[in-house]
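>>> kindly generate the corresponding structure for this input.
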Amino acid sequence: MSTTPAASSPSSICTDSSIKVAGQEVAVRVYGKKPAGQVHPLVVHFHGGAFVSGDLDNGSAVASLLEAAGARVVSVAYPLSPFPQPLETSYAVLQWAYKQRTRLAGHGALVYLAGEEAGGNLAAGVALMARDQSHPPLAGQILLSPMLDPCVGTASLRAATGTATVCKWADGWFKFLSCTRDAEHPYAVPGAAQRLAGLPPSLVMVGSEDPMHDEALAYAARLEAAGLSVTRHVFNQAEQWPEALLQPGATACPCADEVQAQIRHFFEATRCRPPP
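Predicted coordinates:
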């Protein structure tokens, strides 16, 4: 694994690395200080970009907020499309991070998944994969404005796009789902998964005028109906979500302090919960 310092928000400590998983080289950016007699949450994070764009820099805002909330973060430069490669690569990085958890975050570190927009879809899909493989155990999933509905027809998304004839999320779904059968796969479209039992606790965050508002809260409701632990939070002052989440630097994210507080509370609520 090779490492180089990476540029991020002024308060972040991060290093770019290249790791080999599943026979391929994957770029990752690791945030936070190495533990010195302490244990931190370890978060595997996926950036947004509607499956058509996005990189480690676009993920720096959310990754920095996770770091500021007390976590060590492994942010992943996953292949953008088509399914299933992004999921398979992301799951392989999760397995790598779990094996490295003591070195990265301290003995007994709990492992979480997190993602915004398209990355939220990946986090939810990888959580399903980890459940079905019974490995690795997850302490929680953190979904910010997750992109979960390939029909792109919710009221919140229609309100956000208005009369526009081009929708980047529709284009992203078209590129991500290479055939119609992919849309029926729960790992590709976790929002439509029929079996949700066995997933870890979830934190779902959206903006009040967020295009992903309706699909994110619908998924939260389904998780809760399945008997799972769910924390949801709607930010009333979150302008230009989810685009603002993809801007480099945590200060570009609206409600940054509020987001950080929600993540910190979620870590506290789940740290004493035994892994599945």
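>>> from now on I want contacts and neighbour counts done on CA atoms only, so please keep to that.
Fine.
>>> list the contacts for L203?
G140, Q141, I142, L143, V230, T231, R232, H233, I263, F266 (C-alpha atoms under 8 Å, 6 or more residues apart in numbering).
>>> okay, now V259: neighbour count?
V259 has 20 neighbours, counted by other C-alpha atoms under 10 Å.
>>> any idea how far A238 is from it?
10 Å (C-alpha to C-alpha, to the nearest Å).
>>> now the second one, please; I'll put the structures next to each other:
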Amino acid sequence: MSPSSQTRSATPTQLPPIADSRIDVGLAAPLNVRVYGTRSSGSPLVVHFHGGAFVSGSLDSGAAVANLLLGAGAVVMSVDYPLAPAHPFPAPVDAAYAALQWAYRKRAQLAGQGASVFVAGEEAGGNIAAAIALMARDRHAPRLAGQILLSAMLDPCLGTASVRRSEQGPAGCPLATGWCSYLREPANAEHPYAIPGRSLRLADLPPALLITAEDDPLRDETLAYARRLRAAGVPSAECVLPAPSAWPDALLNPAVTHDSWSEPVRTRIHEFLIANRAARPAGHEPASPGPL
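Just a heads-up that it's a prediction; the model follows:
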């Protein structure tokens, strides 16, 4: 299935409006968010989290993936969550979950009546998205239609074959430094919200689309998570892009055009959104969602 004409029109020169704002989610400080797209009946809403190995990244660096999601037909709310080392686990996932709750309450205002809600993220943001999908299941809210994980950081051991073949494995590399700053305490490495890939209970999660690439150092852990989700009965699909992709670094650089993989990724996300936005989402409706 190809993206609709409306989706194809969302080119870099003809993007729908982008709005920055600050939202109060009950934390010590408001969160900065950026909304891509316009309210339209039937559009899915994707709550997106940028990459940066837990210690860097911003709404600007997340623009490359946010625009892919927009081009796939979604309204996107990208969240600037707190970063380690100043804010180690669980602060980033707590903030992300609070932002998801806020977006769910405001979904009709953001994306239109009947909007299904998805979560998405690249690299460290993929970890955050997977974690809050677990939280939403465990806390019975909000109802998620799906999760989209691109080159997700899911294994702090950095011992997979794809990592060993890359330059990302040795101590002192950005991924290792990011994990150490994020986890801070050894006990956090056992918490499923810190490392969703180690969760022992994956049943009843929303459908998942996991995207990686042949030359992605995070490929093996992404595919391993997809296999474990399927074994737990979660509808899951993976897409492995041909090399060279320069993932995950290329996902964090909105200034560079990536014609070799942008369109295939956009198409796969579009198909996933269409297939799952009408399905009954995982989780349960909040008992008291609050005013819109």
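>>> overlay the chains and give the TM-score.
Scored against TM-score structural alignment, normalised by the length of structure 1, the superposed chains reach a TM-score of 0.93; 267 aligned residues with a C-alpha RMSD of 1.6 Å.
>>> so who does T161 of structure 1 touch?
C167, P211.
>>> show me what it aligns to in structure 2.
Aligned by TM-score structural alignment, T161 of structure 1 pairs with E167 of structure 2.
>>> kindly report the same for S229 of structure 1.
Using TM-score structural alignment, S229 of structure 1 sits opposite P235 in structure 2.
>>> which residue, other than its chain neighbours, is closest to its match?
Closest residue to P235 of structure 2 apart from its sequence neighbours, by C-alpha to C-alpha, 6 or more residues apart in numbering: P207 at 4.8 Å.
>>> pretty sure the one you found is touching S236, no?
Yes - between P207 of structure 2 and S236 there is a contact under C-alpha atoms under 8 Å: 5.6 Å.
>>> between the two, which has more neighbouring residues?
Counted by other C-alpha under 10 Å, P207 of structure 2 and S236 do not tie: P207 has more neighbours, with 24 against 20.
>>> biggest separation within the contacts of L203 of structure 1, which pair?
G140 and H233 (15.6 Å; C-alpha to C-alpha).
>>> looking at those two, which one has more neighbours?
With neighbours defined as other C-alpha under 10 Å, G140 of structure 1 and H233 compare such that G140 has more, 26 against 16.
>>> what about the more buried one, distance to L94 of structure 1?
Counting by C-alpha to C-alpha, the gap from G140 of structure 1 to L94 of structure 1 is 13 Å.
>>> likewise for T4 of structure 1?
21 Å.
>>> returning to what we had before: the residue nearest to P235 of structure 2 maps to what in structure 1?
Under the alignment (TM-score structural alignment), P207 of structure 2 maps onto P201.
>>> wait, isn't that match in contact with R271?
No - assessed by C-alpha under 8 Å, P201 of structure 1 is found out of contact with R271, at 10.8 Å.
>>> can you pull the contacts of the equivalent of P274 of structure 1 over in structure 2?
Alignment note (TM-score structural alignment): P274 of structure 1 maps to R280 of structure 2. By C-alpha under 8 Å, 6+ apart, the residues touching R280 of structure 2 are A145.
>>> show me what contacts the residue nearest the centre of structure 1?
Centroid-nearest residue in structure 1: G115, 1.4 Å away (criterion: C-alpha atoms, centre = their mean). Shown in contact with G115 of structure 1 (C-alpha under 8 Å, 6+ apart): H45, F46, H47, G48, N121, L122, A123, I142, L143, L144, P146.
>>> give me the element the match of P274 of structure 1 is part of.
Using DSSP states H and E, R280 of structure 2 maps to neither a helix nor a strand.
>>> now swap in S78 of structure 2 and tell me
strand 75-80.
>>> which stretch of structure 1 lines up against that strand?
The aligned range for strand 75-80 of structure 2 is 72-77, by TM-score structural alignment.
>>> same check, this time on stretch 137-146 of structure 2
Going by TM-score structural alignment: stretch 137-146 of structure 2 matches residues 131-140.
>>> distance across that stretch, terminal residue to terminal residue?
Across stretch 131-140 of structure 1, first to last residue, C-alpha to C-alpha, it's 12 Å.
>>> contact partners of it?
94-95, 98, 110-113, 127, 130, 198-203, 270-271, 273-276.
>>> please redo it, this time with the cut-off set to 6 Å
For stretch 131-140 of structure 1, the surrounding residues in contact (C-alpha atoms under 6 Å, 6 or more residues apart in numbering) are L110, V111, Y112, A130, P200, P201, S202, P275, P276.
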